[in-house]
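1. model this:
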Amino acid sequence: MVLMSEASINASSTPKLGNSTTRIFSDVAGDITIAVHGESFLLHKFPLVARSGKIRKMVGDGKGCSATKFELLNLPGGPQAFELAVKFCYGMNFEITTANVAHLRCVGEYLEMTEEYREENLIARTEMYLNEIVIHSLEKSVQVLVSCEGLSPVAEQVGITDACVEGIAMNACKEQLVSGLSRLDYVGDSPDLKCPTLEWWIEDLSSLQIDFYERVICAMARKGIRPDSIVASLMHYAQASLEGTSKSQFWNPSRPKLSPLALQNHQITIVETLA
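-> Next up, the predicted model:
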């Protein structure tokens, strides 16, 4: 779903462009200024309208050639995601990673960067990365799901969260099968079953916020993950969350630190959800 109503042209007054201005090419004069969350970008129309349907419509609906200042409201990912999308429009090289793919996919949706405007546009490129790289790896699926915090509702609408949840459950199921086979140590004709070890992914799941974690556990149960592994994960998640020892800050450093009161309420929510 494209959020057409969330980008606007202020036809009656100049948008609030903020105090700082970012230039992609400092030695080439720009002909359009776009404000995102208070930060201004001095850019060039042609590379933007060539790939972004939303910006093309904004420019087309403006006051002819005199419309040079626009504002994008509620853009997912904020100025950082927009700057990466702009670099993509300009053909500048940067790496799509587990840390930025969700932001790029969401900002691509917001800016309508579809194949209708240019082949191998941002939506297609990020979908390829998600489908070919992320969902085949449990760890990468967790990392991308963590990065989806703050990207709702767009991340939900474009299917990133569901894909990551299913990817985690599917890969955990594969891990369970492989680890089960590896524990069989054949001695002659009699298999000797080794003692099971703690699933390595249990610690990774502790980095998820509680609503994502709950969805992952439900998906794992549907896929047939062993009950003892799920119980071990629940216990570890509760302990890591209450003690503040999860990987969440490492994988999502932008996650705000909670005040003592907010932390207490958060811990109560976790206990009530897992009970």
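2. make it CA atoms for all contacts and neighbour counts henceforth
-> OK.
3. quick one, what contacts the closest residue to residue 172 other than its chain neighbours?
-> Counting by C-alpha to C-alpha, 6 or more residues apart in numbering, residue 138 is the residue found nearest to residue 172 once chain neighbours are left out, at 6.8 Å. Residue 138 is in contact with 167, 168, 169, 171, 172, 201, counting by C-alpha atoms under 8 Å, 6 or more residues apart in numbering.
4. from the residues you listed, which land in helices?
-> Among the contacts of residue 138, DSSP state H puts 167, 168, 169, 171, 172, 201 in helices.
5. how about the fourth one, nearest residue that isn't a chain neighbour?
-> Read it as residue 171. Nearest one to residue 171, counting by C-alpha to C-alpha, 6+ apart, is residue 138 at 5.4 Å.
6. if I look at the one you found, how far off is residue 203?
-> Per C-alpha to C-alpha, to the nearest Å, residue 138 is found 12 Å from residue 203.
7. now residue 190
-> 34 Å.
8. and the two? Which one has more around it.
-> A direct count of neighbours by other C-alpha atoms under 10 Å for residue 190 and residue 203 places residue 203 higher, at 16 against 9.
9. only the buried residues of stretch 182-202, if you could.
-> Buried residues in stretch 182-202, counted by 16 or more other C-alpha atoms under 10 Å: 201, 202.
10. swap in stretch 137-154?
-> 137-149, 151, 154.
11. tell me which of these is nearest to residue 196?
-> residue 138 (19.8 Å; C-alpha to C-alpha).
12. could you turn the buried ones of the contacts of residue 138 into a PyMOL selection?
-> Selecting the buried subset of these in PyMOL, with 16+ other C-alpha under 10 Å as the burial test, is done by:
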select buried, resi 167+168+169+171+172+201
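13. could the contacts of residue 138 go into CSV alongside distance to residue 50?
-> Formatted as CSV, those follow (distance: C-alpha to C-alpha, whole Å):
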residue, distance to residue 50
167, 34
168, 36
169, 39
171, 39
172, 42
201, 43
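14. which helix or strand contains the nearest residue to residue 227 once chain neighbours are set aside?
-> Distances taken as C-alpha to C-alpha, 6+ apart put residue 221 closest to residue 227, at 7.7 Å, once the chain neighbours are dropped. Taking DSSP states H and E as the definition, residue 221 sits inside helix 210-223.
15. next, the second sequence, to be compared with the first:
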Amino acid sequence: MEGACVLEVDVNGEEKFFVDKNVLSRFSGRLSKLFGKTSVTGTSKTLKVIFHGLPGGPDAFELMTKFCYNNGSIQITPINTLLLHFIAHFMEMTHDLIMQTEKSLECIPYWTWCETLIAFQQCQEFFQASNSSGVLDKIIDSLVRRIVTASDTSPLSSSPDSSALRLSFDTRSTLSMRNSNHPSSWFEDLLILNSDTIEKFINCMVSRKVDHSTISRFLFYYLKHRNLNAPTDEKRKTTEIIIGLFYSLDTDSFSFKSLFGILRMSSSLDLSKCCRSRLESMVGSQIDEATLDSLLVSAADQGMQCLYDVNLVLRFLKYFLQSSVQICVKRLKKVGSLMDLYITEVAPDPKLKPSKFVALITALPDSSRESHDAMYRAIDMYLQVHSGLAQEEKMKICCAINYEKLSSESCKHLAGNSKFPSRTGIQALISQHSKLKNLLQVQDTNYLRKFRNSTHKEQQLNDTENEQVILYAKRVDISMEDDKLKAHLEGMQWKAMELEKICSKIQNQMTRIMKIKLCSPNGGLRSLPKLCS
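-> Here you go, the predicted model:
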């Protein structure tokens, strides 16, 4: 071409273009300013320009050259709008191209789901340009609005295993969704979200009032598939981001089982201390949904000598008690029953320190247990294995027992259990004696109340039939009531004598135990049975 000046353009080190400098400078203010200050000397007319970080890359530059060579005209579609928009601003193109791209961006709500996804991918590839220009926010808002519309017309089931959710992962349903303007399934399509955009996307969903259960199901799905074949560093980064997003959702939008799965999966990822604390607090707040097997986490990975990671369970309990100002009694008792099973399982561990065992059995308030029989059995097993404990350590452990919540059988067994300090046996007997005394008082009170109620009813009957009482007063045998009262009193005396006999037997038994302990050189301790495996 006569008078043409060849310009070599290196775009981001990815591709080179040879173009006419004069044609491009006519529409590009950036090139016009650049060459307006540069004089071409010598016989060579070839110039070279290197662009670093050109938004849109080679594809965008090629679209720009078509626009320039076509005398400032190009067809703008949803597929090329963003690329043209990015390079128009970067290359300081004529105002006409910028106006056309901005007009096209106003039509984002009318683009198809597939077109919007392609535009979203372009935003991710050139995040800095799309984020600073506000285009990324518009694309995300459009996608979220479509999800909200689809959820309103065909809401997903609240169950993660529901057929509706399984269909959302089906390839055929996803393909059919891509041909529609209102997607009813989007989990698989949004796996394209990266670490730069996932937070903005979820925050937009929250602001648009998308159901938190739906968001949490998507996050579980996203984490599972993104970490499938990813390197360790990427897994760690993705997991920490997802945990942070879970932390911003309602706690009832995810289950203990799902969160505990993330905890197990992330044990080898070396998460930050803050991130792991957040995850453990969410898991701990729902520990009432746990099973015994899920809590029996091996301590080998943490470098501890004991069999199970009791520190993790203690942290769970701490977060559970902190999760609410007033915990539901039903939930608290459910955790109490779970911990009875747990301490029974870990008690035979010879490496479990007394301080950790005491922390386990005292972690929950007394109201969490109706009975302390299970705790007594766990302590019995622990003392059987740790026979060398000092009396002070044994007393610290036994202080966790509420003797009032021990059954008669457990009290009787404890009174003759040589593994326990002698004071605990005395306390058990005192508790049992108190129970018997209270039982007698209750029976007496119940009889008197019954007798008074009976007398009151008879008095009311006499008041309503006053005339008949007067007519037949001479025929009433008052001695019958006296005989009835006398019989009841004799029965009560008999019961009192029986209870006194029982108390006497217990006291004799305790005296005999104390004499054996004082007289025996070994303190009356019997040989310990072998620990059951």
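16. hey, where'd the helices end up in the stretch 151-275 of structure 1?
-> Ranges of helices within the stretch 151-275 of structure 1 are 154-157, 160-182, 201-205, 210-223, 227-243, 248-251, 260-274, based on DSSP state H, counting those that start in this stretch.
17. for residue 45 of structure 1, find the nearest of these.
-> Using C-alpha to C-alpha, the nearest of the helices of the stretch 151-275 of structure 1 to residue 45 of structure 1 is helix 154-157, at 25.5 Å.
18. what helices or strands is that closest one leaning on?
-> Applying 3 or more C-alpha pairs under 8 Å, 6 or more residues apart in numbering; DSSP states H and E, we find helix 154-157 of structure 1 packed against helix 101-110.
19. where does the helix it packs on end up in structure 2?
-> Counting by TM-score structural alignment, helix 101-110 of structure 1 falls onto residues 81-90 of structure 2.
20. mean shift between the matching stretch and structure 1?
-> Superposed on structure 1, stretch 81-90 of structure 2 shows a mean distance of 2.0 Å to its aligned residues (mean C-alpha distance after the TM-score superposition for structure 1).
21. apart from its chain neighbours, what residue comes closest to residue 237 of structure 1?
-> Here the residue nearest residue 237 of structure 1, using C-alpha to C-alpha, 6+ apart, is residue 206, at 4.8 Å.
22. from what I see, that neighbour and residue 243 are in contact.
-> No. The criterion here is C-alpha atoms under 8 Å, and residue 206 of structure 1 misses it with residue 243 at 11.2 Å.
23. which one's more surrounded, the two?
-> A count of neighbours by other C-alpha under 10 Å puts residue 206 above the other of residue 206 of structure 1 and residue 243, at 25 against 10.
24. what residue of structure 2 matches up with that one?
-> Using TM-score structural alignment, residue 206 of structure 1 sits opposite residue 191 in structure 2.
25. try residue 240 of structure 1
-> So, by TM-score structural alignment, residue 240 of structure 1 is matched to residue 225.
26. show me what contacts that match?
-> Applying C-alpha under 8 Å, 6+ apart, the residues near residue 225 of structure 2 are residue 191.
27. specify the local secondary structure of the counterpart of residue 141 of structure 1 in structure 2.
-> Taking TM-score structural alignment, residue 141 of structure 1 has residue 116 as its aligned residue in structure 2. Look at residue 116 of structure 2: counting by DSSP: H, G, I helix; E, B strand; the rest coil, its state is helix.
28. any idea how far residue 116 of structure 2 is from residue 136 of structure 2?
-> 11 Å.
29. what helix or strand does residue 42 of structure 1 sit in?
-> strand 39-43.
30. in terms of secondary structure, what does the helix or strand just after that strand contact?
-> For strand 39-43 of structure 1, the following helix or strand on the C-terminal side (DSSP H and E) is helix 45-51. The elements that helix 45-51 of structure 1 packs onto, with contact taken as 3+ C-alpha pairs under 8 Å, 6+ apart, are helix 53-60, helix 78-90.
31. mean offset of the longest one relative to structure 2 (after superposition)
-> After superposition onto structure 2, the average distance of helix 78-90 of structure 1 to its aligned residues comes to 1.6 Å, using mean C-alpha distance after the TM-score superposition for structure 1.
32. now the residue nearest to residue 171 of structure 1: how far from residue 152 of structure 1?
-> In this view, residue 138 of structure 1 and residue 152 of structure 1 are 22 Å apart by C-alpha to C-alpha.
33. repeat that for residue 261 of structure 1.
-> 24 Å.
34. what of residue 275 of structure 1?
-> Residue 275 of structure 1 sits at a distance of 26 Å from residue 152 of structure 1 (criterion: C-alpha to C-alpha).
35. please, which helix or strand holds the residue nearest to residue 462 of structure 2 when sequence neighbours are not counted?
-> Counting by C-alpha to C-alpha, 6+ apart, residue 462 of structure 2 lies nearest to residue 469, which is 6.7 Å off, once chain neighbours are set aside. Assigned by DSSP H and E, residue 469 of structure 2 belongs to helix 466-471.
36. SS state for residue 70 of structure 1?
-> Three-state call for residue 70 of structure 1 (three-state DSSP): strand.
37. close enough to count as contact, it and residue 36?
-> No. Using C-alpha under 8 Å, residue 70 of structure 1 is not in contact with residue 36, being 9.1 Å away.
38. so what does residue 175 of structure 1 match up with in structure 2?
-> Using TM-score structural alignment, residue 175 of structure 1 lines up with residue 150 in structure 2.
39. tell me how far the equivalent of the residue nearest to residue 227 of structure 1 over in structure 2 lies from residue 509 of structure 2.
-> In structure 2, the residue paired with residue 221 of structure 1 is residue 206, using TM-score structural alignment. Remark: distance between residue 206 of structure 2 and residue 509 of structure 2 (C-alpha to C-alpha) = 68 Å.
40. what's the spacing between residue 100 of structure 1 and residue 135 of structure 1?
-> Separation of residue 100 of structure 1 from residue 135 of structure 1 (C-alpha to C-alpha): 15 Å.
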